[in-house]
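Novice: Build the 3D model from these lines:
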Amino acid sequence: MVKSKVWTLKQQFDGQPKSSDFELVDEDLIPSIGSLEWKLLVYFQYCSESGYEYNTQFYFSEVLVEAEYLSVDPYMRVYKKETGKPMIGSGVGKVLKSANTSYKEGQKVFVNAGWRTHAIVSDKHSPYEVRHLPPLGDLPLSAGLGVMGMPGMTAYFGFIDTCKPKIGETVLVNGAAGAVGSVVGQLAKIKGCTVIGFAGSKEKCDWLTSLGFDHVFNYKETDVKTALNKSAPKGVDIYFDNVGGQFTVDALPYMNTFGRVLVCGAISTYHDGSPMLMPNPFMFILQKKLTVYGFIVTDVLNRWNEAFPEMLLWIQQGKLKFRETVTEGFDKMPEAFFSLFSGGNIGKAVVKV
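Specialist: You can find the predicted model right below:
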């Protein structure tokens, strides 16, 4: 029998997430991979008594994984979650036991099983439960959750594949010191664009400047209109939006005709349960003839391997850099999650289990 520590959602979020919303519990993983024969015996008996056909494919695809790093991300705040169940999320870890010939004991894998130290997962039950990691070269394992994981793929497919940047265009990125925004800005530079980034502290702004961003602003000190009047005299061609809310209302008038807007997130609105009262942005969309995309990276999950070689090459060439904010200890999962909404992370936030 395998025991797992699990952070469950005790109650639904109301405004800013807080400690009382979570509960840490122990979970028995039954049956374990080691008792596969017994599991199949019970399964066959159940099918015989119930009149179902035998299908052993699922059981022979199971893998027991021990998490080494777990991800915390802003999207976890707004996606629907069931109370009493594990908090949603993904991680990278090591295969302890396997009934699946595609995964060997000791192999490092990507796992999507929530905030757990251990999980029994399958690549048949869901395409997202366990997957092979891309080649990471000399990168740390945690990079599989960041620049070579969901945030990096969001930046690659959202910006390059969807927005289709052209040399000489002006790109606006907010939340630019985060896991997604920092990569978007660097990809824009690789593609020959002028990049304007917004972040929330001097340290973050200094880092963005070191990455090659052309114009960097602390949104707490400089409002959007003042910043764009200065940095985008000819307008903005691509707006990669991670923040939403009033920032977007202020930014849209600066878009050029036939500009592209990619809505990746709206972190400024995640804790507000009431409708936002703001000017209607749709007249700007109409007048500027903007193309607006809503982008969710799991929609291109089967294409991630297309991006891996190019992303890894840019990292190895020094064209693409990344940072991680690492919190030590599984017991600190909620704390690491809270910090996302107070500007506590630079780059990708992960928890070392």
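Novice: contacts, neighbours, all on C-alpha from now
Specialist: OK.
Novice: Could you tell me how many residues sit around residue 216?
Specialist: 24 (other C-alpha atoms under 10 Å).
Novice: Chain neighbours aside, what residue packs nearest to it?
Specialist: Leaving aside its chain neighbours, residue 216 sits nearest to residue 197 (4.8 Å; criterion: C-alpha to C-alpha, 6 or more residues apart in numbering).
Novice: hang on, isn't that neighbour packed against residue 178?
Specialist: No. Taking contacts as C-alpha atoms under 8 Å, residue 197 lies outside contact range of residue 178: 10.8 Å.
Novice: who touches both of the two?
Specialist: Residues touching both residue 197 and residue 178 (C-alpha atoms under 8 Å, 6 or more residues apart in numbering): none.
Novice: and this one, so I can compare the two:
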Amino acid sequence: MATQTRQWILDSRPVGEPTMENFELIETELPDPERGEVLVRTLYMSVDPYMRGRMRDAESYAEPWDVGDPMQAGVVGEVEASEHPDFEPGDVVTGDLQWADYAIADGRDLRGVNPEHGPISTALGVLGMPGVTAYFGTTDVAEPTPGDTVVVSAAAGAVGSVVGQLADLTGCHVVGIAGAEEKLEWLESVGFDEGINYKEEDVSAALREACPDGIDVYFDNVGGPVTDAVWPLLNVRARVAICGQIALYNATEVPTGPRKLGKLIESRARVEGLLVRDYEDRWGEALKRLSGWVASGDIEYRENVVEGLENAPDAFLGLFEGTKIGKQLVQVGEREA
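Specialist: So this is what the prediction gives:
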């Protein structure tokens, strides 16, 4: 059984966009698992935009890390040793663990991963937090109906791509906003009707062309100027799901733009924030439906895998470049046969 592990810690708080200087890779001793605990060997690790908020010394929906704290992430791993009755060595599990080769976890914080649902890496993507976020954000918050016009920002990401495909399955006209032609081509191949390249096009003009009858649903993953461009086109009783604001995560001061709330009086639109943890008691419902759609080919997904724990900060920093399609993962180990 492992007695030491490599582990990334938060070495300093970033000002603006994070850099490698904000991370440090250390070696630390591993205690033996106590009653109710499990020793997990990391196989795959997720990096996500929300982690930027945890690097700030400020209150948010996710508790901030202190300088010197281990970085945390969604992990898929293999049980090495267990003092919990629900898990035994060799089981594949997922939970919020650490940027590390090994971690000790409270067994109550782990869920088993069923390899029959798909590759185990999908437990961090389409069959994990991003997919479940997309499912409840679409079905419970955005509530698209057949014939609606649905606009999704960061549409080629792990959440946005599933949102758009769910809207397509509902019978909606789906418009995806992304930052590369390769992304737009992939979105078209999985059911999006229109694509807008926010780096190359006038988003306001492109939206007016793609949405001649206005916008019924906006799933917001970015905030900033893209969301400003959507606002004037909201229809009466439109629904706006606020899932992420990555355009603002590295801002040292949140910019104040034109006052847009008056549009909500005219449109009587509903704007609602979304946190997937509010749906913990319904997680199984989402996974059952999502795994069925993945198995049937109705929902497709992409993964980008960076090899090696030592490259985890690079994978995280790459999120802010916006160059990848789908879910960003770090592979730390191989499952034992």
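Novice: TM-score of the superposition?
Specialist: Put the two chains on top of each other and the TM-score (TM-score structural alignment, normalised by the length of structure 2) is 0.93; 322 aligned residues with a C-alpha RMSD of 1.2 Å.
Novice: returning to what we had before: compare residue 197 and residue 178 of structure 1 and say which one has the larger neighbour count.
Specialist: Neighbour count, other C-alpha under 10 Å: between residue 197 of structure 1 and residue 178, residue 197 has more, with 27 against 24.
Novice: OK, contacts around the aligned residue in structure 2 for that one?
Specialist: Matched across to structure 2, residue 197 of structure 1 falls on residue 176, judged by TM-score structural alignment. The contact partners of residue 176 of structure 2, taken as C-alpha under 8 Å, 6+ apart, are 151-156, 164, 184, 187, 192, 194-196.
Novice: at 10 Å instead, please
Specialist: 150-156, 160-161, 163-164, 183-184, 187-188, 192-197, 207, 210, 219 (C-alpha atoms under 10 Å, 6 or more residues apart in numbering).
Novice: What of residue 221 of structure 2?
Specialist: Neighbour list for residue 221 of structure 2: 152-155, 157, 159-160, 227, 241-247 [criterion: C-alpha under 10 Å, 6+ apart].
Novice: ok, for the alignment partner in structure 1 of it, nearest residue in space, not its chain neighbours?
Specialist: Under the alignment (TM-score structural alignment), residue 221 of structure 2 pairs with residue 242 in structure 1. In this structure, residue 242 of structure 1 finds its nearest non-sequential neighbour in residue 265, 4.2 Å apart by C-alpha to C-alpha, 6+ apart.
Novice: returning to what we had before: I'd assumed the match of residue 197 of structure 1 was in a strand, is it?
Specialist: Yes. According to DSSP: H, G, I helix; E, B strand; the rest coil, residue 176 of structure 2 belongs to a strand.
Novice: Next one: it from residue 148 of structure 2, what distance?
Specialist: Counting by C-alpha to C-alpha, to the nearest Å, the gap from residue 176 of structure 2 to residue 148 of structure 2 is 14 Å.
Novice: and if you look at residue 11 of structure 2?
Specialist: From residue 11 of structure 2 across to residue 148 of structure 2, the span is 47 Å (C-alpha to C-alpha).
Novice: And these two? Which one has more around it.
Specialist: Neighbours per residue (other C-alpha under 10 Å) separate residue 11 of structure 2 from residue 148, with residue 148 holding more: 21 against 18.
Novice: before we move on, which element is residue 154 of structure 1 in?
Specialist: In the assignment (DSSP states H and E), residue 154 of structure 1 maps to helix 150-155.
Novice: rewinding a little: what's the neighbour count on whichever residue in structure 2 pairs up with the residue nearest to residue 242 of structure 1?
Specialist: Aligned against structure 2 by TM-score structural alignment, residue 265 of structure 1 finds its counterpart in residue 244. Neighbours of residue 244 of structure 2 under the rule other C-alpha under 10 Å: 21.
Novice: what secondary structure does residue 244 of structure 2 sit in?
Specialist: Applying three-state DSSP: residue 244 of structure 2 is coil.
Novice: got the contact list for it?
Specialist: Residue 244 of structure 2 makes contacts with 49-50, 153-154, 159, 219-223, 273-275, as judged by C-alpha under 10 Å, 6+ apart.
Novice: Residue 353 of structure 1 is in contact with residue 6, isn't it?
Specialist: No. Using C-alpha atoms under 10 Å as the test, residue 353 of structure 1 is too far from residue 6 to be in contact (11.7 Å).
Novice: Might you report the residue contacts of the residue nearest to residue 233 of structure 2 when sequence neighbours are not counted?
Specialist: The shortest distance from residue 233 of structure 2 to any non-neighbouring residue, by C-alpha to C-alpha, 6+ apart, is to residue 214 (5.0 Å). Neighbouring residues of residue 214 of structure 2 by C-alpha under 10 Å, 6+ apart: 148, 149, 150, 207, 208, 230, 232, 233, 234, 235, 236, 238.
Novice: Check whether residue 136 of structure 2 sits in a helix, strand or coil.
Specialist: Classified using three-state DSSP, residue 136 of structure 2 is helix.
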